[in-house]
Structures are given as C-alpha cells and as structure tokens.
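Student: Fold the following.
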Amino acid sequence: MYQSAGSAHASAETIAGLDAWRSLSPQQQPAYEDAAELEAARQSLGAQPPLIFAGEADRLKDRIAAASRGEAFVLAGGDCAESFSGATADKIRRRVQTVLQMAAVLTYGGSLPVVKIGRMAGQFAKPRSSDLETREGVTLPSFRGDIVNSHEFTPEARRNDPQRMLTAYNVSASTLNLIRAFTTGGFADLRLVHDWNRGFLTANEGYQRYEATAAEIDRALRFMEACGADFEALNSVEFFAAHEALLLEYERALTRIDSRTGDPYDVSGHFLWIGERTRQLDSAHVDFLSRVRNPIGVKLGPTATADDALALAERLDPDAEPGRLTFITRMGAGVIRERLPQLLQGIGDRLPHVTWVCDPMHGNTITSSSGYKTRRFEDIMAEVSGFFEAHYDAGTVPGGLHIELTGDDVTEILGGGAQIDEAGLEERYETLVDPRLNHDQALEMAFQVAEYVSAHRSAAGA
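Tutor: From the prediction side, this is the model:
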C-alpha cells in the first residue's frame, strides 16, 4: 500500500516539499550532538513499516467531518506525555477503558455517535519554554519527553538521543497492537462499558446527580436487548491514535507515499496536531503538516484572532475539505466567554467545514501552594461549559473534547467528586509533565457534559 517517501510514484515537487520545513528555523526541536547518529536513526525509521494506514486516516477524516456538521462528537483523551515505562498492558487498558466509558455516557447524552481518539501511541514529545534547565548551579538540556531524552537530571539522561525515536516507534507499535486487540475482541462491549460506569457511580460523592442518567442508559440497554438487538455487533469499536506532531525528524521519517493516490501520509498516527507554540503561519510545523493528507488539528489559545484562524485554514486546508482541519481551542476558564465568542463572530460563516473541539486543560494550569503543577476540576468544567455556550450562541457546532486523562487513580487535579485538595496532591502525583484527570474525574466530566448537551437538546426541541 505504501512506497517510501522518495518513491517515483510521487512527484519530485511533492518529495522536495516534504523537506521544506528544514529551511524554516523549526521551533521546539532538540539539538542533537552527533549528525551521523541522527542520520542513522532517520534511515532506520524510514525503513520501518507504517504504524497506521492511509485508509484509516481517511476514515477518521470522514468521522470528524460528521462532527463538524453536528452528526457526531469527537472525544480525544490520553496522557499529557506518554512514557516508555508506562506502556504496560494494564495502563493502556485502563486508558482505553476510560475513553470508552466516557464515550458511552456522551453517546447517550448527546444521542450522537462518538469518535474515539486516544492521545496514545506517539504522544512522547513535549514543548518546553527553554532549551536548558538549571538546578543548584547545574545546567542541562530540558526534558523534552521520552522520545528525546530522560526525565532524570543527569548529563547521561538528559542527552538528546536520536535513537530514542526508534524506541518510540517500537513502543507505539506495541501500544497500537494492544488498542486494536482491546477494541475488537469484546472488551468494548457496550454492556460491559456501562457496568464499569455503575462501579464509578457508587463510589462517587456525586452519585445522586448522575444516577438518573445511568438509570436511563440501563433502561435503553434493556430495551435494546428485549428488541433483539445484536450486541455481538457492538463488540468492536473504532479507536484512532493521535499525538502532537512536534518532533519533525520523527514525523518526516515516518511519512510515506500512498500507492493509491501518490499522496503523502504521516503514518505515525491517524490524527496529528500543531500546538499553540508552533502554529505561526510561516512555521516549520504548519508547512510540514500542510503537505500530508492526514486529518490535522491546530491549538488556538486566547490570543488567537479570526484572521489567524482564517489564514491557517487557507494554508492547511485550501480545498475546504470537511474533516481535514480541526481547531482545538484552549482559552482558559477566565476568558473563554469573552475570547471565543469574539473569535467565532470574526470568522462568521466562512469556515463551516472546520470542526471545533475544546481543550479545557492547558489554559487552566496553576501551581499549588505546595509547588505542584495542577489544575482545578471546576475551572476545567467552566471552560467546557463556556465552549458549548459560545458555539450555541453563535449558531456553530461544538464538535468535541480534547483532554489529558489517565485510567489510573492519580491525584494530580484539584476538586471533583473526590474533592482532592492541595494536601491530597502529594498522595499519588505521578505525571512527569502536565496534570491529568484521573479515571473518576474523567467520568464525572462525561456525565456533566452529557447533562449539558441533553438539556440543550431539550430546550431546542431536538
């Protein structure tokens, strides 16, 4: 199905264009000391089989296009930064389980199919505010994620090692194998997923608030079963992989030419996005992702203007292809009700094909009095509700959520039904980069969003 990215099946202009980013002073890239070692890693990666297929990416594009029309809802969730050591069967299973549980609740609340995307099998690189970190007079390269270096603060661990890209590839391959097994082997049976939700409800202090929704889902499942619904057909679900396309050497080495069309696809993941720090119109990241055919996203922070969004859409999606481009807003709870309506008003009806998704995590990061990087669950939900309100008021479609979560019982985010306080952060604070919703907080979000969407549909007479 694929040929190498230097194949004669693609035009010389296409091949040359895939490397145009190198002349654009790419930001957030590690400095590698050994050019020969980097070239060897590039060559090895370039010879590896694809992690995903072009047809899968095209199918996801169709699903996201449905979300842009209000016919589906996108749910993207997973680790802020995957680690090599965290790619165990149990941890992957719990993350997949959490996304499936959230999707079951959101499907019922919104009466829409949910497009399930994991921030998995490639989310190894993280942007940093500085290339260097200093501790007690010692200065070393900053930790840029396991794909670049290691978190330990030693010269050996912090060395930017290009061979880690090969490890990232192998870990991604094993992660995708497990995801495919879990989502096609009966693990995703709708009845099992809701059984897990009931377990959450009885342990959550907000039980009474969510019990009505859970009871309605139970009645719907019993009705379907009584009508002879084929639950065996629901044993499998579509589950796609996504990550920020930050480390351009990795993304370029895993770009292949689709033999059906001659078009380049980045086969490191189905959905790739550009971060707030690298979305400048003339940036290397925008240039590179403009040239691959995957569905792509762009993070838009509180400073983003309508002109920014329109220019990015023209650069990344000149053919206005539904499902190609997703804008992922990350404004912050304190400003979303001001900034997002301004952005939507400035754009008007000029981007009906673009899908809008809310990242309520990155605009709400704080530091606790005890020094932990954290977020408040209430702030996260305030941004989610502001996102929906802004779109409903503007007559545009709130197309989905993009969140950092784990299936583990960590204590990294304040509040929620578990009422995690600042002292509680110390109990199980495990993230190496950004704080994540734990399993119960993620489900609590799903129930609250389901309530919100259901109330809107009732008010609108849907």
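
Student: Please make it C-alpha for all contacts and neighbour counts, starting now.
Tutor: Fine.

Student: Count residues in the vicinity of Thr154, would you?
Tutor: Counted with other CA atoms under 10 Å, the neighbours of Thr154 add up to 13.

Student: Looks to me like it is in a helix.
Tutor: No: counting by DSSP: H, G, I helix; E, B strand; the rest coil, Thr154 is not part of a helix but coil.

Student: Skipping adjacent residues, who's closest to it in space?
Tutor: Leu140 (7.6 Å; CA to CA, 6 or more residues apart in numbering).

Student: next up, for comparison:
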Amino acid sequence: MSASSDALDVLSTWRDLPRVQQPTWPDEGHRAEVSARLRSAPPLVFAGEVDQLRDRVAAAARGEAFVLMGGDCAETFADSTADRIRNKIRTILQMSAVLTYGASMPVIKMGRMAGQFAKPRSSDTETVDGVTLPTYRGDAVNGFAFTEESRRPDPERLWKMYTTSSSTLNLLRAFTTGGFADLREVHAWNQGFISGHGYDRYERIAHDIDKAVRFMAACGYDFEALRQVEFYAAHEALLLDYEEALTRIDSRTGEIYDCSGHFLWIGERTRQLDGAHVAFLSTVNNPIGVKLGPDASVDDALRLIDRLDPDRVPGRLMFVARMGAAKVRDRLPALVQGVRDAGAQVAWVTDPMHGNTITSSNGYKTRRFEDILDEVTGFFEVHRALGTVPAGLHMELTGDDVTEVLGGSGEIDEIGLERRYETLVDPRLNHQQSLELAFLVAEMLGTD
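Tutor: Prediction:
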C-alpha cells in the first residue's frame, strides 16, 4: 500500500476548511518533517482487515452481530505496557464471551487502542494558581505535567504515537492469535469473577455458558477454531496531521484507507458538516463512526449520512449515541426513527459514558455505574419500541482495578475514588465493573 501524490492532494483539502480541536504546533517545519516520516512508514493496519470489519459492522446493523468497543479514554505512553494491554484485551474478551451467549450472535471486538492518544478538550488553556498554560490534549500532543515545557505541543509525539501503536498492535495480534483468547480460558476467567463478593447473581448465566462449553466438548467440537479471535483497533480520528500521514492507497483497488486503525470515529465536538474532520473522513474507505449528543437533530444525522456515506455502503457508518441517562429516552427516538424512515441502515451503538460525567463532592471527575447502566437500558428500550436494532456498546474501560466510577457491586463511594484514581482525562469502568455491565447487558439481550 502506498500514497500517490494525486491522492494526497485530495486528502489535504481538509486544510482549507474550518478545523477545531487541533494543536498549534510551534514549529510547522518540524511538524512537516514528522509527517514525512509517517508517510514513509509501514501501515499499522491493512485494507483487507478494514474491509473485513466493514462486513462485520454491516452484520451488526442488520441485527446479525453485536459490537463491543472498549478501552481507555486516552491511552498514555507510560501505560502502554504488556501487562496493561493484556488486561484490557482480557476484559474485552471476557465481556465478549458473556455478550455472545446473551445475544446468541457473534460479538465484534474492538479496542479503543493503538491510536487513542489524543482527546478533545473544552478549553485551549488551563489556569492554575494564576499561571495559564496550554491544556493537556493527550500524550500525542503534549505532557500532563503542568509546566511550560511539558505543555508545549511537540510534533515528535506524533511519531511516538505511531511507534507505540505499532507495539500495541503487535501484542494485540499475538494475544488474540496465540491461544490467550481460547474460549475455555476466557470462560474460566469469568468463573473466577462470579465467585467474588456481590457477583453471585450472575451465576446462572455463567453456569449456562459452562454447560454450553461442556456440551460442545462432549460433541467433539474442535476448540482449535476458538483459540483465535478477530480483534480490531479503533480510535477517534482527532489529529488530522497524523491521520493524513497514515493514509495509503490499496494497490489492488486504488481505494484510499486510513491505515492508523481499522475503525475511526468523529467526535461530538468535531462533526461539523463543513468542517475538516468530516471532509477528511469522507475520503477514506474505513468504516466510520460519528458521536451524536442530545442536541443532534434528524437533519444533522441525515446530512452526515449523505456526506460520509453517499453510496449507502453496508457497514460504512455507525452512529454512536451519547445522550446521558436523563435524556436518552426523550432525544434518541426521533433520531433513530428519522434515519430509519429515510431508508438508511447505520449501526446504532450506545456510548453511555460521556453524557453521564459528574464531579464528586471531593473534586473528582467521575460517573455513576447506575447512570451508565440506565443509559444502556434506555438505549435498548428505544430500539425495542421502534423495532430497530441496538447494535452495540462503546465503553471507556480498563482492565485494571482502578477506582474512578462510583457504584457497582464493588460499591465504590466518593472516598473510594481517592484509593486508585489514575485516569488523566475521563473516568473509566474498572475490570470488575466492566464484567458486571456485560452480565447485565447479557440479561437484556436474552429477553429480546
């Protein structure tokens, strides 16, 4: 795969459009030099993998598969270690096993991994004790430490994002093809989960899965086929300098692919119809997601479909609803109905995280597990009432035992947040909360 000069001319048209949430690089020459290095580097993913995922997303939109997308709100270079990557993959595999049983259909596994190193922010600057510095935009742009040197945007971090993403993908592929993802192992992990305090209510589902696994073994099923799983990398296509530099032309078809990840999404803050992000992603052949908040209108949704998926390609487009528990039942129905009545088939996925952020009395940015669950429940209720397809979950989670989200059977309270609050941006479900949510969603899927 390569990138021709003609194709690059098409891709770079975003530079002439209004752009938001982009860093101001202090040295444009340095930025251009890093971009040149990225353009000559090997792709991180390949066209065939991307095409396969598009087929899978099309199946989810038809109700023949279910999407599970999860991972850090923002990856960091320091935490991109083998242990932490393994823990995230393990958590998603465990959730997937439970959801597969509950939904009685394949689960499409995607990690917010190998590229989720930048985040949009509500302000360009941050002031502490009278000192104003650029806001932290993720490790791909600047450092978290509140110093002038750390907060200065550094284009060299784009190269660090590429090399760290490459290492992450190497581990991801090794874990998901080398036996780590064996269904029998994943099921054993889940058996360990339900033995913990407060989780015995999920014993019935785990017992039923155990019976199914033992039945397959008794029938002589070849479990070698289940030692490997498909696992895709997803991130928000926020930093357009990076995304453009990682685009390649497929030598087989001449199509343009953003080879920074299999699946890319446009955020609520960057989905302007006349903006740079929509323009750029309209040119690449990846499956694309768009976050839609409570203020999104039917007209917004239909115009985004026309802009990003004019040919109505199955699996091309996913709408990720992030309404908030208090608004999902009021605001989502009109959007889903409007898209359905227009004849467009997008995959509807819920992001129950971003609309439910609060500040605790002791000053922590957090979320309540009960609100997250309530938004998921409302999402399913809306689709059930309209006869449409709830196609998946988009979660901010970690495989570690952090204390960033209130509640769950572990009963994390506000004082508990002080115990192990590690995120640099948004609060994540920990390992136990993630699995608990999977069991609860499996119960919902089992009733459909």
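
Student: Tell me how they score on TM after superposing.
Tutor: Once superposed, the chains reach a TM-score of 0.99 (TM-score structural alignment, normalised by the length of structure 2), with 448 aligned residues with a CA RMSD of 0.8 Å.

Student: hmm, back to that, tell me the secondary structure for the residue nearest to Thr154 of structure 1?
Tutor: Relying on three-state DSSP, one would call Leu140 of structure 1 strand.

Student: if I pick the aligned residue in structure 2 for it, what's in contact with it?
Tutor: When structure 2 is aligned by TM-score structural alignment, Leu140 of structure 1 is paired with Leu133. Listed by CA atoms under 8 Å, 6 or more residues apart in numbering, the contact partners of Leu133 of structure 2 are 125-127, 146-148, 151.

Student: sorry, back to before: how close does the residue nearest to Thr154 of structure 1 get to Gln29 of structure 1?
Tutor: Between Leu140 of structure 1 and Gln29 of structure 1 the computed distance is 15 Å (CA to CA, to the nearest Å).

Student: Check Leu192 of structure 1 too.
Tutor: In this view, Leu192 of structure 1 and Gln29 of structure 1 are 43 Å apart by CA to CA.

Student: So which of those two has more stuff around it?
Tutor: Higher neighbour count among Leu192 of structure 1 and Gln29: Gln29, with 18 against 13, using other CA under 10 Å.

Student: Now do the contacts for the more buried one.
Tutor: Contacts for Gln29 of structure 1 (CA under 8 Å, 6+ apart) come out as 246-248.

Student: if we take those residues, which one ends up nearest to Arg164 of structure 1?
Tutor: Closest approach between the contacts of Gln29 of structure 1 and Arg164 of structure 1, by CA to CA: Leu247, at 11.6 Å.

Student: need the contact list for the residue mapped onto the closest one from structure 2.
Tutor: Matched to structure 2 by TM-score structural alignment, Leu247 of structure 1 sits across from Leu239. Leu239 of structure 2 makes contact with 22, 118, according to CA under 8 Å, 6+ apart.

Student: let's see it at 7 Å
Tutor: The contact partners of Leu239 of structure 2, taken as CA atoms under 7 Å, 6 or more residues apart in numbering, are Gln22.

Student: any idea how far it is from Tyr162 of structure 2?
Tutor: Leu239 of structure 2 is 12 Å from Tyr162 of structure 2, by CA to CA.
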